[in-house]
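[1] What would the 3D arrangement of this be:
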Amino acid sequence: MHTRRLQTDRLTQQILEAGSGPLVLLIHGFPELSVSWRAQVQALADAGFRAVAPDMRGYGGTDKPSDTSAYGILDLVGDMVDLVRALGETSCVAVGHDWGAPVAWHCALLRPDLFRAVFGLSVPFQPRRPKGPPTAAMAALAKRAGLGQLYISQFQSPDAHEAFDADPATALRKAFHAYDGATPDGRQSTGFLPEGESFLSTIDDDASLPPWMSETHFREYVAAFSAGGFKGPLDWYRCLDANWAATAFLQDARIRVPAAFVVGERDPVRHYAGAHEAGLKDWAPDLRMQAVIPGAGHWIQQERPEEVNRLLLEFLRGL
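    Okay, here's the model as predicted:
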């Protein structure tokens, strides 16, 4: 397993890779890095696959464009297309977690010739709403439920990243704690923020690292986000409405390649994205696996690496 940087059409991307064989691309989410996939990279390499996990656009050792509009879904899918090409490959399986899952779903939706299968973790495919941009729908949902606002709505502010940049270690520790499966119900985040509160202020100051997160591993995250900041990662959220506008041509499109979806039973994201789990097969007709891991939270590939690896390899071997 080693790390290197390579030039694609538009970016210099840093990747973690190991193994040889059919290519499997591992796409991380927020606030993670390529190293979030170490257990999967090793397991895939041992099983005869070529595993590649990039630091995504705006993260870690990969380039960080300054313009918010550079973080749209079409750019993110384009980065993965460019990466596969730069690796000298002509096909791969896209695996995505958290924000990486929408990227992986859209890789399969837009380029089924290149991405021959898709494996989503934690965030199911969410089809484009014909009724209007997503941030308005999120605000209406929170208002109807009397729950203040969803943190994603708060992230739309152009200066929302400043609170994270002020103390990256505290921000990361709180985020990992609040979305972990080992965190008790009363201390997990629901994603909804009372009026006057921020994402970070709703999480207890004594939040501890999850049991799977070593201090050494945590320092890797702190170093990366201290150097690169949180603006790029939060710009992904700020492009949600622009993504909706740019993908009108995908309205009612379905994922036709083999697909799988795995989620943790105690993943807080299910509070606001879980409704899409039930109808997933309508949008991915070749859905071959849909699993819920008991007791697991959001950081599923790190919380439960053995179970995730078993399911992932089962899916890959069945292709």
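[2] rest of the way, CA atoms for contacts and neighbours
    Fine.
[3] Would you mind identifying the next helix or strand past the helix or strand where Val262 lies?
    Assessed by DSSP states H and E, Val262 sits inside strand 259-264. Per DSSP H and E, the first helix or strand lying C-terminal to strand 259-264 is helix 270-273.
[4] tell me which residues in that following helix are buried?
    Buried residues in helix 270-273, defined by neighbour count with 16 or more other CA atoms under 10 Å: 270, 272.
[5] next structured bit after that helix?
    Next helix or strand after helix 270-273 toward the C-terminus (DSSP H and E): helix 275-278.
[6] List the contacts of that next one.
    For helix 275-278, contacts defined as CA atoms under 8 Å, 6 or more residues apart in numbering pick out 124-126.
[7] Go again with 6 Å.
    Residues outside helix 275-278 that contact it (CA atoms under 6 Å, 6 or more residues apart in numbering) are Pro124.
[8] Next, the contact list for the closest residue to Gly61 other than its chain neighbours, please.
    Nearest non-adjacent residue to Gly61, counting by CA to CA, 6 or more residues apart in numbering: Gln14, 5.2 Å away. Shown in contact with Gln14 (CA under 6 Å, 6+ apart): 4-5, 54-55, 61-62.
[9] Next, the structure of the following sequence, for comparison with the previous one:
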Amino acid sequence: MNRMEVLNGNTKLSVLIDGPDASESLPILCLHGWPELAFSWRHQLVHFAKAGYRIAALDVRGYGDSDRPDEIAAYTMAELTSDVAAVIDALGGRAILFGHDWGAPIVWQTSIRYPEKVAAVAGLSVPYRPMTDTSFLDIMRHVHKDSFFYQLYFQEPGVAEAEFEGDPDALSKIYWGISGEGMLAQPMRPKPKGDRFLTGMVRPPQLPDWLPAEDLSVYETVFRRNGWRGPLNRYRAQDQDHVERGPVLNKHIAQPATFIGGALDPVRHFVPGVDTFATAGAFCDDFRGATIIDGAGHWVQQEAPTSTNAALMSFVRDL
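    Below is the predicted model of the structure:
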């Protein structure tokens, strides 16, 4: 496994890459979510490389060894999808995309904004929903006007940064809290407006098998070094995404698509009373099916790598 650097204009992007330099198959590019790294795809990199695929995972801008601009405007979907397009070009000009958490909306939108570069797309944890003329954050501002909602809490620069940077166990609390084990041990409950993100979250009594201390240390070392501003700026750029929604407004996914989620992922019931996973393919014109993995929570490709890899491999081989 090696790293390569790709430039998108003046933005340096760091990419983990594995597998043969020459392959008859299209390359695969993986996009992580919040608060993660390209390292989050370690199991997929090894698995697909052994199967003969060229596979890469991007440190999304703001994370890891990629550039971390301070400006919120640097984290719009237009900017992030242009990063993905630049990496696809470095891989040969056309690729299959896998995306988890925020990485899923990024790969969904890349497939719309750069259709000639994307052969197929797999979203993990976050099903595709097209942008409409109604702003997501405005909806949340109305729905949660009297209660805590983490994405609204993240909007004021410096507030969430101070909380996370002031708690050395922040990452272990986040990873454990919305994993399958964490959701079973301590289900999420509504919090009052004015609360903080980590309130009520605990460090796991012992680290789960899927997140040994040496792996957790990789994340903690990088976030101590880089801070949290870049990762949080993605949430703050959503109002600008709404202004720039024209190219993706009400668009469907045209490429072959699939969805993978953990059965215990809280994203599944992001809208109370609605199972968003049940309609994962509603806006995909060539949907190849959904895989819901029992016992897994939000970090599905890390919690259940064998099942996730099997679903992804089946999707790729049937293209």
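[10] ok so, going back, residue in structure 2 matching the residue nearest to Gly61 of structure 1?
    Here Gln14 of structure 1 is matched to Ser14 in structure 2, going by TM-score structural alignment.
[11] average offset between the host helix or strand of its match and structure 1?
    Secondary structure from DSSP H and E places Ser14 of structure 2 in strand 11-18. By mean CA distance after the TM-score superposition for structure 1, the fitted strand 11-18 of structure 2 averages 1.3 Å away from its aligned residues in structure 1.
[12] Now do the buried residues in that strand.
    Buried residues in strand 11-18 of structure 2 (16+ other CA under 10 Å): 12-18.
[13] if we can go back for a sec, restricted to buried residues, select the contacts of Gln14 of structure 1 in ChimeraX.
    Only the buried entries of the contacts of Gln14 of structure 1 go into this ChimeraX selection, using 16+ other CA under 10 Å:
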select :54,55,61,62
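[14] what's the counterpart of Leu23 of structure 1 in structure 2?
    Alignment note (TM-score structural alignment): Leu23 of structure 1 maps to Pro27 of structure 2.
[15] same question, Tyr272 of structure 1
    Using TM-score structural alignment, Tyr272 of structure 1 lines up with Phe270 in structure 2.
[16] got JSON lines for the contacts of Gln14 of structure 1, with distance to Ala175 of structure 1 and secondary structure too?
    Shown next, in JSON lines, are the contacts of Gln14 of structure 1 (distance: CA to CA, whole Å; DSSP: H, G, I helix; E, B strand; the rest coil):
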{"residue": "Arg4", "distance to Ala175 of structure 1": "28", "secondary structure": "strand"}
{"residue": "Arg5", "distance to Ala175 of structure 1": "28", "secondary structure": "strand"}
{"residue": "Pro54", "distance to Ala175 of structure 1": "21", "secondary structure": "strand"}
{"residue": "Asp55", "distance to Ala175 of structure 1": "19", "secondary structure": "coil"}
{"residue": "Gly61", "distance to Ala175 of structure 1": "21", "secondary structure": "coil"}
{"residue": "Thr62", "distance to Ala175 of structure 1": "22", "secondary structure": "coil"}
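[17] Surely the match of Leu23 of structure 1 is in contact with Ala56?
    No. Judged on CA atoms under 6 Å, Pro27 of structure 2 makes no contact with Ala56 at a distance of 7.7 Å.
[18] neighbour-wise, which of these two wins?
    A count of neighbours by other CA atoms under 10 Å puts Ala56 above the other of Pro27 of structure 2 and Ala56, at 31 against 23.
[19] Over to that one. Which of the three states is it?
    Under DSSP: H, G, I helix; E, B strand; the rest coil, the three-state class of Ala56 of structure 2 is strand.
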